[in-house]
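> below is the sequence, then the predicted model.
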Amino acid sequence: MEKVPDNFLGIEPELSNFEKSRVVVASAPYEKTVTYGKGTSKGPRAIIEASKQLEFWDEELKANIVEKIGGVATLKPYDIKNKKPEEVAQILERETKKLIERKKFVVTLGGEHSMCIGPARAYSKSFQNISILYFDAHGDLRNEYMGSEYNHACALRRIADVNGNIVHIGCRSLEEEQMGFIEKNKLKFFWAHEFKRGLVNYEGIINSLKENVYISFDIDVLDSGLHPSTSNPEPGGLDWYDMITVLRNVGKEKNIVGFDICEHSPIKNFYAYDFTAAKLAYKTIGYALLKT
């Protein structure tokens, strides 16, 4: 039996060449500040393994995404295991900026959600008129948590330090102080209960975003009954079609410039959850680069 190449999608060199590929997949296997469940450092590897089982044809976009966009290159994982979270932010910002300068569309696989700070900052500083579209069950707006301003619970607050154009999707857990920050800074929140009760304003989401959009996914935005393999699960949440409806609309109307997927914590022998994260990555690439 022929061995499948060890990269995102398990694709041959003609479709995974760095110089020719528009998209690059980076891995940030980090879990230094996790405060509940463990295992997020194994997320990137699990997502890449699951991606090898994906069908390349997408029935919704009516295209072989990887061929249509000219390939996807997979980078060697960042060596960040023993770094402080503020160092990780600096490293990922620097490395993402280098890739942006080479005209690459960067997909970063985490890892705990603190690792989104670096890529989000790199994109915020590299593009004008840019919003952060943040999918998460939690507010992530604490200024400091457990002795660190770069804890995963502070991720969006550190992004807001450099980019206040934030649209948050799917939140259902935050403290009162964070609510004050949201109101003071006029951040746009579209709550999980609005999706569950059919009250979400999809047009309002689009109108809240600027021309360019960087997306950060915490996989716990999904209903915990559908995707329990995450370090900080919350009851309720979005279902698959809630999420991809938002993504498809954003892809049609805006310019998605890059994204990350964080907080996937694999459960042994439960491959469906790994596959969900892998398909989310693949479809988001399609929504971003194939206008439908």
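Okay, I see it. Numbers count the residues shown, from 1 in each chain.

> C-alpha from now on. contacts and neighbour counts both.
Will do.

> do a quick rundown of the helices in this protein.
13-16, 43-51, 65-69, 85-101, 117-126, 155-160, 176-185, 192-196, 202-208, 240-253, 271-289 (DSSP state H).

> could I get the ones you listed as TSV with distance to Ser148?
What follows is those, written out as TSV (distance: least, CA to CA, whole Å):
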stretch	distance to Ser148
helix 13-16	38
helix 43-51	23
helix 65-69	39
helix 85-101	8
helix 117-126	14
helix 155-160	11
helix 176-185	16
helix 192-196	28
helix 202-208	31
helix 240-253	31
helix 271-289	28
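
> okay, these in TSV with mean neighbour count next?
Shown next, in TSV, are those (neighbours: other CA atoms under 10 Å):
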stretch	mean neighbour count
helix 13-16	18
helix 43-51	25
helix 65-69	17
helix 85-101	18
helix 117-126	23
helix 155-160	24
helix 176-185	12
helix 192-196	18
helix 202-208	15
helix 240-253	17
helix 271-289	21
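
> quick one: which of these is nearest Gly170?
Nearest to Gly170, of all the helices of the chain, is helix 192-196, at 4.1 Å by CA to CA.

> ok, and what's touching stretch 41-49?
Stretch 41-49 has contacts (CA atoms under 8 Å, 6 or more residues apart in numbering) with 6-9, 27-31, 109-112, 262-266, 274-275, 277-278.

> same thing with stretch 72-86?
In contact with stretch 72-86 (CA under 8 Å, 6+ apart) are residues 7-8, 15-18, 21-33, 66, 88, 114-115, 150-151.

> the closest residue to Ala281 other than its chain neighbours: what's it in contact with?
Using CA to CA, 6 or more residues apart in numbering and skipping residues adjacent in sequence, the residue nearest Ala281 is Ile261, 7.5 Å away. For Ile261, the contacting residues are Val107, Thr108, Leu109, Gly110, Ser216, Phe217, Asp218, Ile219, Ala277, Ala281, by CA under 8 Å, 6+ apart.

> second one coming, line it up with the first:
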Amino acid sequence: MDLSNYDPNGVGNPNNNIFGLPTTEEDARLIILPIPWEVTVSYGNGTARAPDDILRASLQVDLFDPDMNEEWKEGFYMRPADQHILLKSDYLRREAELYIDYISKGEIVADNQFMCRTVKDINEGSEFLNQWVYDQTMALLQKDKWVGLLGGDHSTPLGFMKALAEKHGEFGILQIDAHCDLRKAYEGLTYSHASIMYNALNEIPNVKKLVQVGIR
């Protein structure tokens, strides 16, 4: 990372990357992969656009850390949010809202061909996202990068976890959350946000332990 024209004590430069750092993907140690996806949320929207909001707010974050000191020099780089993924999320989210409203009234999905098709569309869209996240993560891991996900609903890390398992073998998960997310196909959606830990434990044999903190 070229720091010759960078002042860590100055105002964050919006023309730079996250935290105002003049980092490129090539010289960054940690690559932040934004996931603009919120198809299955059941309470409120907004997570799909969180990465861009966090990027803007990151300019206000102080780089000083009493324990890590100058670790920021290892380099953080946040990729631009993929607009194709965001558009797909927006489209399927509209379908999901109709579907969730329908089942919330006690209606039977099997009695409605449109709703049956909606469930199929959402599940296929989620499978597409899982594969996309896996591919993006694995490509970065193969370059010996550290990878972090940012934004999106809770369903988004499954492909990331599968890539970690393939690259690094066994690992455990520390989940800080109000909910267990252990429901099997919540609301009939295989990869619901409320099913992420169920899917991780059932689809990734290398996940050996799940520790949950903050469950209420």
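Yes, it's here. Note that the structure is a prediction, hence the values are computed from the model and not measured.

> tell me how the two chains score on TM-score.
Once superposed, the chains reach a TM-score of 0.71 (TM-score structural alignment, normalised by the length of structure 2), with 167 aligned residues with a CA RMSD of 1.9 Å.

> follow-up on the earlier one: wait, which of the helices of structure 1 is closest to Phe135 of structure 1?
Nearest of the helices of structure 1 (CA to CA): helix 240-253, 8.8 Å.

> where does that closest one end up in structure 2?
Using TM-score structural alignment, helix 240-253 of structure 1 corresponds to no residues of structure 2.

> next: stretch 196-212 of structure 1.
Stretch 196-212 of structure 1 maps onto no residues of structure 2, going by TM-score structural alignment.

> just the strands from structure 2, written as ranges.
Along structure 2, counting by DSSP state E, strands occupy 30-34, 76-78, 146-150, 171-176, 207-213.

> one step back: ok, and the most crowded of the contacts of Ile261 of structure 1?
Leu109 (32 neighbours; other CA atoms under 10 Å).

> that one matches what in structure 2?
Aligned partner of Leu109 of structure 1 by TM-score structural alignment: Leu150.

> one more: Glu95 of structure 1?
So Glu95 of structure 1 corresponds to Gln136, using TM-score structural alignment.

> what do you get for Gly118 of structure 1?
Using TM-score structural alignment, Gly118 of structure 1 sits opposite Gly159 in structure 2.

> which residues does the nearest residue to that match once chain neighbours are set aside contact?
Distances taken as CA to CA, 6+ apart place Tyr134 nearest to Gly159 of structure 2, at 4.1 Å, with adjacent residues excluded. Residues near Tyr134 of structure 2 by CA under 8 Å, 6+ apart: Leu158, Gly159, Phe160, Met161, Lys162, Ala163.

> 10 Å instead, please
Phe128, Pro157, Leu158, Gly159, Phe160, Met161, Lys162, Ala163, Leu164 (CA atoms under 10 Å, 6 or more residues apart in numbering).

> can you get me a residue count around the closest residue to the match of Leu109 of structure 1 other than its chain neighbours?
Once flanking residues are discounted, Leu150 of structure 2 sits nearest to Pro34: 4.7 Å by CA to CA, 6+ apart. Neighbourhood size, Pro34 of structure 2 [other CA under 10 Å]: 23.

> which position in structure 1 pairs with Pro34 of structure 2?
Mapped onto structure 1 by TM-score structural alignment, Pro34 of structure 2 lines up with Ser27.

> pretty sure the match of Leu109 of structure 1 contacts Ile18?
No. Look at Leu150 of structure 2 against Ile18 with CA atoms under 10 Å: they stay out of range, at 11.9 Å.

> so what sits against both of those two?
Ile32, Asp52, Ile54, Met78.

> got the residues you listed as JSON lines, with distance to Gly46 of structure 2 columns?
Shown next, in JSON lines, are the shared contacts of Leu150 and Ile18 of structure 2 (distance: CA to CA, whole Å):
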{"residue": "Ile32", "distance to Gly46 of structure 2": "19"}
{"residue": "Asp52", "distance to Gly46 of structure 2": "11"}
{"residue": "Ile54", "distance to Gly46 of structure 2": "12"}
{"residue": "Met78", "distance to Gly46 of structure 2": "19"}
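
> which one of those residues is nearest to Leu98 of structure 2?
Proximity of the shared contacts of Leu150 and Ile18 of structure 2 to Leu98 of structure 2 (CA to CA) peaks at Asp52, which lies at 26.7 Å.

> that closest one matches what in structure 1?
Using TM-score structural alignment, Asp52 of structure 2 pairs with Arg45 in structure 1.

> neighbours of the residue nearest to Phe56 of structure 1 when sequence neighbours are not counted, how many?
Counting by CA to CA, 6+ apart, the nearest residue to Phe56 of structure 1 once its immediate chain neighbours are dropped is Asn64, at 5.1 Å. With neighbours defined by other CA under 10 Å, the count for Asn64 of structure 1 comes to 14.

> pretty sure the match of Pro34 of structure 2 is touching Glu112, no?
No. Between Ser27 of structure 1 and Glu112 there is no contact under CA under 10 Å: 11.4 Å.

> which position in structure 1 aligns with Phe114 of structure 2?
Checking with TM-score structural alignment, Phe114 of structure 2 has no match.

> who are the contact partners of Lys20 of structure 1?
Glu14, Gly70, Gly71, Val72, Ala73, Lys104.

> what range in structure 1 matches stretch 176-187 of structure 2?
Stretch 176-187 of structure 2 maps onto residues 135-146 of structure 1, going by TM-score structural alignment.

> okay, buried residues for the matching stretch please.
Phe135, Asp136, Ala137, His138, Gly139, Asp140, Leu141, Arg142, Asn143, Glu144 (16 or more other CA atoms under 10 Å).

> with distance to Ile256 of structure 1 added, can I get those residues in CSV?
Below are these laid out as CSV (distance: CA to CA, whole Å):
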residue, distance to Ile256 of structure 1
Phe135, 14
Asp136, 18
Ala137, 22
His138, 23
Gly139, 22
Asp140, 22
Leu141, 23
Arg142, 27
Asn143, 28
Glu144, 30
